[in-house]
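**Student:** Sequence and predicted structure are below.
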Amino acid sequence: MSDSLPKDSKSTLATTDNDTPTYMRKIRSFVLREGRLTKGQQHALDNFWSDYGLQYQTEAFDLTQVFGRDKPRVLEIGFGMGQSLVQMAADAADKDFIGIEVHRPGVGACLATAQARNVTNLKVFQHDAVEILEHSIADNSLDTVQLFFPDPWHKKRHHKRRIVQTEFASLVQRKLKPGGVFHMATDWQNYAEYMLEVMQPIAGFSNMSTSNDYVERPEHRPLTKFEQRGQRLGHGVWDLMYKKES
């Protein structure tokens, strides 16, 4: 995994031999700033990765084999320090969860929390989410894809770095089962409006909002400390949920 952003600034679509669109992204939605690991995070990476970690590969995993069962599968992109992801996995033993995060301290913290809570229905990647989705996750294999509080890249000249783009949403759609859900949340109103603008024209996705915009926070998405603080300060949070049509 590279520590620097690629120089190219364009995203393109290619096709495979079977004419399936392939997302060929040349600009990343993140900057990898490697923070210092705490002793606890390093300990978790050294000792618990074998239990929870999945290495990026260019062939799709057999997720039934990975988890030893065939249950609904939830994939979260950019889980931060992992507290809410572990909470969701602990609260939903009848589902299997996959987390993706590029930052090692967050991965270490997630592993430590999962081990402490004896969570067994969770696997974690430390790699670029787009490459994971494109190569390591089979089409029509996920029930839910979650993207909570991604970097808003709020300056207009940086909007091209936002992860929610038409090509990315189409990639997510490919990975979802028919009836599967793409769930996004942001605390930046401008980004929420931008997400709507990107998502609404995409054929094969239907907005689950009765007003065709935002939904109330579902109970399965934990309220984070950051979000609680924002609510006290009067900040808004916008949830968007789109279902893949069969």
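**Tutor:** Looks like it came in fine.
**Student:** going forward, measure contacts and count neighbours with C-alpha atoms only.
**Tutor:** Noted.
**Student:** those strands in this structure, which residues are they?
**Tutor:** Here the chain has its strands, by DSSP state E, at 11-15, 21-25, 53-54, 73-77, 96-100, 122-125, 142-148, 176-186, 205-207, 238-244.
**Student:** could these go into CSV alongside mean neighbour count?
**Tutor:** Shown next, in CSV, are these (neighbours: other Cα atoms under 10 Å):
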stretch, mean neighbour count
strand 11-15, 12
strand 21-25, 17
strand 53-54, 18
strand 73-77, 23
strand 96-100, 25
strand 122-125, 22
strand 142-148, 23
strand 176-186, 22
strand 205-207, 20
strand 238-244, 22
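**Student:** could you dump those to JSON lines with distance to residue 229?
**Tutor:** Output for the strands of the chain, formatted as JSON lines (distance: least, Cα to Cα, whole Å):
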{"stretch": "strand 11-15", "distance to residue 229": "36"}
{"stretch": "strand 21-25", "distance to residue 229": "35"}
{"stretch": "strand 53-54", "distance to residue 229": "32"}
{"stretch": "strand 73-77", "distance to residue 229": "23"}
{"stretch": "strand 96-100", "distance to residue 229": "25"}
{"stretch": "strand 122-125", "distance to residue 229": "28"}
{"stretch": "strand 142-148", "distance to residue 229": "16"}
{"stretch": "strand 176-186", "distance to residue 229": "14"}
{"stretch": "strand 205-207", "distance to residue 229": "28"}
{"stretch": "strand 238-244", "distance to residue 229": "15"}
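**Student:** let's bring in a second one:
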Amino acid sequence: MKMMTNLFSTFDPMSSIMSMPINWSSSMVGMAMVPMMFWLIPSRLSAMWFTVMSILHNEFKTLLGSKSFNGSTFMFVSLFTMIALINFLGLFPYIFTNSSHMAFTMALAMPMWLSYMIYGWMNQTAHMFAHLVPQGTPGVLMPFMVLIETISNMIRPGTLAVRLAANMIAGHLLMTLLGNTGPSLSYTMMTVLLMVQIALLMLESAVSIIQSYVFAVLSTLYSSEVN
């Protein structure tokens, strides 16, 4: 039990200065790490980043459809950027990974889903009712389909939050477990462990981008359903 407590203390947001929690501030510290010249002076790095943002903008615009509000894609592009930056920061030592906690992921997913529902039911009531019964459903099955679609709709913020948090904490937990076995290994096994840790780090870097992309794309799809 004590070993498990020490293991999960890696993800425990308890660091503080003068009784003020500082772990959650890593969400904003990342922006301070980006040099101001990146935003002011054109460079290859900024050109590459603007190209990525343009691709995401076009893809989100396609998902939202022609009836979406102008500029709504930039909200999801910003969401992708923020989550990807936080995920990457969590790969560095001694930096708290906010996206591995349900308190953070649910705080992102719940307000967005709730705003979609409020807007949809207030402005597109008939359209929202039509979504509860898929086209071509037999009359006998309609009550069951309404129940299934309602439950499926209500668990969406939970699935968004759990998907991001679980994927981020799983990789960190595996790297922590392997890293804790290092002192008891021989030099040969230590070399193998180091290679495995590097491979896991590369995998986690890819997962950081993929999970932020999945979160933004699913949020975009949920938003497109209320238009």
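**Tutor:** That came through fine. This structure is a prediction, so every number in the text was calculated from the model and none was measured.
**Student:** Now the TM-score, please.
**Tutor:** The TM-score (TM-score structural alignment, normalised by the length of the second structure) is 0.29; 109 aligned residues with a Cα RMSD of 5.7 Å.
**Student:** Could you point out which of the strands of the first structure sits nearest residue 107 of the first structure?
**Tutor:** In terms of Cα to Cα, the element of the strands of the first structure nearest to residue 107 of the first structure is strand 122-125, at 7.7 Å.
**Student:** Contacts for that closest one, please.
**Tutor:** Outside strand 122-125 of the first structure, the residues that touch it by Cα atoms under 8 Å, 6 or more residues apart in numbering are 52-56, 86, 89, 96-101, 107, 114.
**Student:** tell me which residues in the helix or strand that contains residue 157 of the second structure are buried?
**Tutor:** In the assignment (DSSP states H and E), residue 157 of the second structure maps to helix 156-180. Going by neighbour count (16 or more other Cα atoms under 10 Å), the buried part of helix 156-180 of the second structure is 156-157, 160-165, 167-169, 171-172, 175.
**Student:** Name the residues of the following helix or strand past it that are buried.
**Tutor:** Using DSSP H and E, the next helix or strand after helix 156-180 of the second structure towards the C-terminus is helix 187-224. Buried positions in helix 187-224 of the second structure, judged by neighbour count with 16+ other Cα under 10 Å: 190, 193, 197, 200-201, 204-205, 207-209, 211-213, 215-217, 219-220, 222-224.
**Student:** Show me how far helix 187-224 of the second structure is from its chain's centre.
**Tutor:** Counting by Cα atoms, centre = their mean, to the nearest Å, helix 187-224 of the second structure is centred 12 Å from the centre of its parent chain.
**Student:** which residues does residue 76 of the second structure contact?
**Tutor:** By Cα under 8 Å, 6+ apart, residue 76 of the second structure lies in contact with 60, 216, 217, 219, 220.
**Student:** Show me which pair in the residues you listed is furthest apart.
**Tutor:** 60 and 219 (10.0 Å).
**Student:** Distance-wise, check the closest residue to residue 168 of the first structure other than its chain neighbours relative to residue 84 of the first structure.
**Tutor:** Spatial nearest neighbour of residue 168 of the first structure, chain neighbours left out: residue 23 (7.2 Å); criterion: Cα to Cα, 6 or more residues apart in numbering. Separation of residue 23 of the first structure from residue 84 of the first structure (Cα to Cα, to the nearest Å): 29 Å.
**Student:** just residue 199 of the first structure next, same as before
**Tutor:** Taking Cα to Cα, one finds residue 199 of the first structure at 25 Å from residue 84 of the first structure.
**Student:** ok, now which ones touch residue 23 of the first structure?
**Tutor:** Per Cα under 8 Å, 6+ apart, neighbours of residue 23 of the first structure: 11, 12, 13, 14, 134, 167, 168, 171.
**Student:** please redo it, this time with the cut-off set to 10 Å
**Tutor:** 11-15, 130-131, 133-134, 167-168, 170-171 (Cα atoms under 10 Å, 6 or more residues apart in numbering).
**Student:** What is the neighbour count of residue 106 of the second structure?
**Tutor:** Residues contacting residue 106 of the second structure under the criterion other Cα atoms under 10 Å number 20.
**Student:** cool, and the one 4 residues further on?
**Tutor:** As a burial measure, residue 110 of the second structure scores 16 neighbours (other Cα under 10 Å).
**Student:** mind listing what the nearest residue to it once chain neighbours are set aside touches?
**Tutor:** Closest residue to residue 110 of the second structure apart from its sequence neighbours, by Cα to Cα, 6+ apart: residue 157 at 5.3 Å. Neighbouring residues of residue 157 of the second structure by Cα under 10 Å, 6+ apart: 105, 106, 107, 108, 109, 110, 111, 112, 113, 114, 163, 219.
**Student:** Check whether residue 83 of the second structure really touches residue 161, as I assumed.
**Tutor:** No. Using Cα atoms under 10 Å, residue 83 of the second structure makes no contact with residue 161, being 12.0 Å away.
**Student:** Residue 108 of the first structure: how many residues sit nearby?
**Tutor:** Residue 108 of the first structure has 27 neighbouring residues, counting by other Cα under 10 Å.
**Student:** How about it: what's its closest non-neighbour residue?
**Tutor:** residue 41 (4.2 Å).
**Student:** same thing with residue 208 of the second structure?
**Tutor:** Residue 208 of the second structure sits nearest to residue 87 (Cα to Cα, 6+ apart), 5.2 Å away.
**Student:** mind checking how far that neighbour is from residue 113 of the second structure?
**Tutor:** Separation of residue 87 of the second structure from residue 113 of the second structure (Cα to Cα) stands at 22 Å.
**Student:** and the two? which has more neighbours close in?
**Tutor:** Set side by side, residue 87 of the second structure and residue 113 show more neighbours around residue 87, with 26 against 21, by other Cα under 10 Å.
**Student:** and the helix or strand hosting that one with helix 187-224, angle?
**Tutor:** Element membership for residue 87 of the second structure, per DSSP H and E: helix 73-89. The directions of helix 73-89 of the second structure and helix 187-224 differ by 160 degrees, with axes from the mean of the first three to the mean of the last three Cα atoms, to 10 degrees as the criterion.
**Student:** Okay then, goodbye and thanks.
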